[in-house]
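Novice: Provided below for reference: sequence and predicted model.
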Amino acid sequence: MNLSGVFYLGWRYLVRNRIKTLLLVAAFSLVWLLPSGLALVVSKIESQLRVRAAGTPLLLGQAGSPLELVFNGLYFTKPGIATFSFGETEAIDESGLATVIPLYARFSVGGGGGGKYRIIGTTLDYFDFRGLELREGRGLIDLGECVVGSKFADANGIGPGDAIISSPETLFDLAGVYPLKMHVVGVLSPSGSPDDQAIFVDLKTTWIIEGLGHGHEDAEKLGNDARLPVSAEDRAAAGETGGEIRLNASVVQFNEVTDENADDFHFHGELSDYPVMAAIVVPTDAKGQAILKGRYGRPGGLQLVAPSEEMDELFATVFSVQDLVLGLLGATGVGTLAIGALVFLLSNRLRRAEFRHLLHLGAAPGAVRALILFEACFVVLSSLVLSVVGLLAIDRFAPVLVRSFFG
């Protein structure tokens, strides 16, 4: 049996029927690639999500969906969740049971309230907790300053000395809350986490963006055109002594904190009543963790969740769905392989005359069988090679895609 002749005839047949060959190779490649590719992608997503969850002991938030709290506290992807008062975090901090790092991730830069880059109001403890280091510039000191992640800085050409403006939540803000111009004082080193795409500011800066704090010229220095005329009867009804000054809507609030107007920014009411969306809670010891879990374990009010436990529940559901999908893909794959085998059988039946001519020319029956086997092996092996290449591509680019969705 001349193997070189078998390979030559088999190759010429595959080239002549290239469309059928390509379709079979593509179909078989998908049979091998889809189940293994799906399992690989889920594995990459799981590892990416679990790393950040495992590094966060507890998250405090308003009662609601624990998973939404986790995604907002870890990945800043749920800016619309309910808030709770900053005083709750102060109470835990003062108890000595844990260190608390508040987070307020409602606002963004670029594209409105759902902008691409989230503004994170927090404290300096956050940088130490996440192990974030500065690539250039310095840390936060004053109101209106921000430290940006490396991806945000590189994508927008931002560095220390530049300024960025927060995006309004709506096109027409009837509440009169103006976008705030923030000064970039530092850029963080890459961390491979959602922090690379975030803009970090002091909590008070986010409250200024929300309109809870503001700055304007000293009321006593303004002229009569900026003051509201108030009768003595109205003052008496309001309990005012006469020293108070009421300003009209012509007084424009500052939309930038500078050295000249920093002292004119102020907050009304108690800061402990101001909102935060989540708080990272780092217990001092196991006893403190048990006490806090018991304190916030009752339904209603606030909730204290362990991100790693929430991820366990999430991926238990994901794996159940994955098993179902893999079962369906397996059944589809068996059907595809059966159809492919049928195509081979019908194709060989149509080639009976060709095989008879080969036998009349002196080809051995084994050579004919080898020719059929070569064509089948070529399709199967080619599809396996393509599926391996596809898996390598998924393994290479899946982490990049996962980080693009979750930071």
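Specialist: Good, I have the coordinates.

Novice: contacts and neighbour counts: CA atoms only from here.
Specialist: Noted.

Novice: helix, strand or coil for Gly281?
Specialist: One correction, residue 281 is Val, not Gly. Following DSSP: H, G, I helix; E, B strand; the rest coil, Val281 is assigned to strand.

Novice: Next, find the distance separating Leu24 from Leu373.
Specialist: Note on Leu24: its distance to Leu373, by CA to CA, to the nearest Å, is 15 Å.

Novice: Between those two, which has more neighbouring residues?
Specialist: With neighbours defined as other CA atoms under 10 Å, Leu24 and Leu373 compare such that Leu24 has more, 23 against 13.

Novice: Take this one as well and set it beside the first:
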Amino acid sequence: MSGLLYLAWRHARAHGARTALLILCIALALWVPLTAGVLARRYNTDLRARANSTPLLIGAPGNRYDLTLAALYFRPSERIETISYRALDELQAENRATCIPLHQRFTARGFPVVATSIEYAEFRDLRLAEGSDPLRIGACTLGATVAEDLGLKSGDFLYSDPTELYDIARPPALKMRISGVYAKTGGPDDGAVFCDVRTAWVLEGIAHGHVEAEEIDEALVLSRTDDSVSVSGALIEYAEVTEANEASFHYHGDTSLLPLTAVLAVPRSTKDATLLKSGVNARMPLQAVTPSAVIDDLLGVVFRVKAFFDLVGLFLVVTTAALVGLVFLLSSRLRTAEMRTLDRIGAPRSAARTLIALEVVGTLVVAACLSVSATALTLRFLPDLVASF
């Protein structure tokens, strides 16, 4: 057997180009369905885990998929309508759940800015790697991925992205002081910037503060009187909440109408969850959805599409196997003289078949190893699609 192994190895080396081409074709045919299957199982598990850990989401009537994806995975969507802060007060008044406000309409350096309360960190079990939670207006705490990618830490500053660069009517970017960094969780929270909901209202332009007249750059002053100063908004590059002006930040109008994008409700019991959901959907101009049911429906559609591509992958494997078999069959026909030589030197009659089988098995083993390695590399370097879903 060792002699036949040596002959198979020498034959593969002598026809290196053909052998390499066969290995690559087989490895590719195996890599596509293998990687797709592993990724599908991973994302299915991770997506369902995030959804199953979130009991109830409440938001404006509309597309429940947009509401769920935005609230759970911070996926931006301009189609999500806001709800008023009054809705949060009414939900809390029912005393059936812990209600956590969410506001997610802005970004900072491309990362989503998630405005919420301290209860969110407790609910998601977010641990601080350094610093503190964003308790003050104008402060923020970074997810682990944000801090790593931007090279920021506690005490540094992060600027929000302006919504309309050339629209002077829109509020300028906000210079936020980083109060802390959360430890890595492996989920969407790693790629978000967290702040208090009051900070989101500053970003909206609803809340604003005042500065002392002597602190204003004269280049920005349009006009000045004894008791007022008119400043050019077009020249203000960014706003900043400091210890000097924090107390002056206020809202105009009814504070109960301040916007939120969703409310994350954690019912105290299954009965409370049922009553709260049915009550919201029946009486209030809101919608309450169960994230696990929404994700199940979404993944049901995705996996029906995946079933089609699984058939395509199976067809690819079968076609490749047929072509490889044809190549080895034609190769064995061309090696008739070689097989006759084996017979003349006294080799067993099964030696020719064993030699071909060793070559086939060796090619398949090398191709399978290459396919598994390629799948491992793909999973290693592919971005985490769940964290940025």
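Specialist: Structure received. Computed from a predicted model, the values in this text were never measured in an experiment.

Novice: what's the TM-score for these two chains?
Specialist: Overlay of the two chains. TM-score (TM-score structural alignment, normalised by the length of the second structure): 0.89; 381 aligned residues with a CA RMSD of 2.7 Å.

Novice: Skip the chain neighbours and tell me the closest residue to Cys388 of the second structure.
Specialist: I think there's a mix-up here, since residue 388 of the second structure is Ser and not Cys. Pro188 (6.1 Å; CA to CA, 6 or more residues apart in numbering).

Novice: That neighbour matches what in the first structure?
Specialist: Taking TM-score structural alignment, the alignment pairs Pro188 of the second structure with Pro194 from the first structure.

Novice: Could you check which helix or strand contains the counterpart of Ala352 of the second structure in the first structure?
Specialist: Alignment note (TM-score structural alignment): Ala352 of the second structure maps to Val368 of the first structure. Per DSSP states H and E: Val368 of the first structure is located in helix 365-406.

Novice: Tell me where the stretch 251-400 of the first structure has helices.
Specialist: 286-295, 307-350, 352-360, 365-406 (DSSP state H, counting those that start in this stretch).

Novice: how far apart are the shortest one and its match in the second structure?
Specialist: Looking back up the chat, that one is helix 352-360 of the first structure. Superposed on the second structure, helix 352-360 of the first structure shows a mean distance of 3.0 Å to its aligned residues (mean CA distance after the TM-score superposition for the first structure).

Novice: And that helix, what does it pack against?
Specialist: Contacts defined by 3 or more CA pairs under 8 Å, 6 or more residues apart in numbering; DSSP states H and E place helix 352-360 of the first structure against helix 365-406.

Novice: And the helix it packs on, what does it pack against?
Specialist: So helix 365-406 of the first structure, by 3+ CA pairs under 8 Å, 6+ apart, packs with helix 3-16, helix 18-54, helix 352-360.

Novice: now with 10 Å?
Specialist: Secondary structure elements in contact with helix 365-406 of the first structure, counted by 3 or more CA pairs under 10 Å, 6 or more residues apart in numbering; DSSP states H and E, are helix 3-16, helix 18-54, helix 66-75, helix 307-350, helix 352-360.

Novice: and the residue lying closest to Leu135 of the second structure once chain neighbours are set aside, how many neighbours?
Specialist: Once flanking residues are discounted, Leu135 of the second structure sits nearest to Asp196: 6.5 Å by CA to CA, 6+ apart. A total of 24 residues lie near Asp196 of the second structure under the criterion other CA under 10 Å.

Novice: Just to check, Asp196 of the second structure is in contact with Ala121?
Specialist: No. With contact defined as CA atoms under 10 Å, Asp196 of the second structure does not reach Ala121; the gap is 11.5 Å.

Novice: who touches both of these two?
Specialist: Both Asp196 of the second structure and Ala121 are contacted by Asp133, under the criterion CA atoms under 10 Å, 6 or more residues apart in numbering.

Novice: how about stretch 389-407 of the first structure: buried residues?
Specialist: Buried positions in stretch 389-407 of the first structure, judged by neighbour count with 16 or more other CA atoms under 10 Å: 390-391, 394, 398-399, 402-403, 406-407.

Novice: could these be laid out in TSV, adding distance to Arg349 of the first structure?
Specialist: As requested, these are exported to TSV (distance: CA to CA, whole Å):
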residue	distance to Arg349 of the first structure
Gly390	34
Leu391	35
Ile394	39
Ala398	44
Pro399	48
Val402	49
Arg403	52
Phe406	54
Gly407	56
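
Novice: and these, which two are the farthest apart?
Specialist: Gly390 and Gly407 (23.9 Å; CA to CA).

Novice: on that earlier part again, residue contacts, the match of Pro188 of the second structure?
Specialist: Shown in contact with Pro194 of the first structure (CA under 10 Å, 6+ apart): 52, 74-77, 117-118, 149, 151, 403-407.

Novice: same deal with Leu69 of the second structure?
Specialist: 51, 75-77, 291, 294-295, 389.

Novice: Would you mind finding the match for it in the first structure?
Specialist: Going residue by residue (TM-score structural alignment), Leu69 of the second structure aligns to Phe71.

Novice: do Ser332 of the second structure as well
Specialist: With TM-score structural alignment as the criterion, Ser332 of the second structure matches Asn348.

Novice: Quickly find the element holding the residue in the first structure that Ala129 of the second structure lines up against.
Specialist: Matched to the first structure by TM-score structural alignment, Ala129 of the second structure sits across from Arg135. Secondary structure assigned from DSSP H and E places Arg135 of the first structure in strand 134-137.

Novice: which parts of that strand are buried?
Specialist: Neighbour-count burial for strand 134-137 of the first structure flags Leu134 (criterion: 16+ other CA under 10 Å).

Novice: which residues of the second structure does the helix or strand following it align to?
Specialist: Using DSSP H and E, the helix or strand that follows strand 134-137 of the first structure in sequence is strand 145-148. Under TM-score structural alignment, strand 145-148 of the first structure corresponds to residues 139-142 of the second structure.

Novice: what's the average distance of that stretch to the first structure?
Specialist: Per aligned residue, stretch 139-142 of the second structure averages 1.5 Å (mean CA distance after the TM-score superposition for the first structure).

Novice: Could you do stretch 30-37 of the second structure as well?
Specialist: Looks like 2.3 Å for stretch 30-37 of the second structure (mean CA distance after the TM-score superposition for the first structure).

Novice: Which other helices and strands does the host helix or strand of Val201 of the first structure contact?
Specialist: Assigned by DSSP H and E, Val201 of the first structure belongs to strand 199-202. Here strand 199-202 of the first structure touches strand 117-122, strand 145-148, helix 150-156, strand 181-188, going by 3+ CA pairs under 10 Å, 6+ apart.
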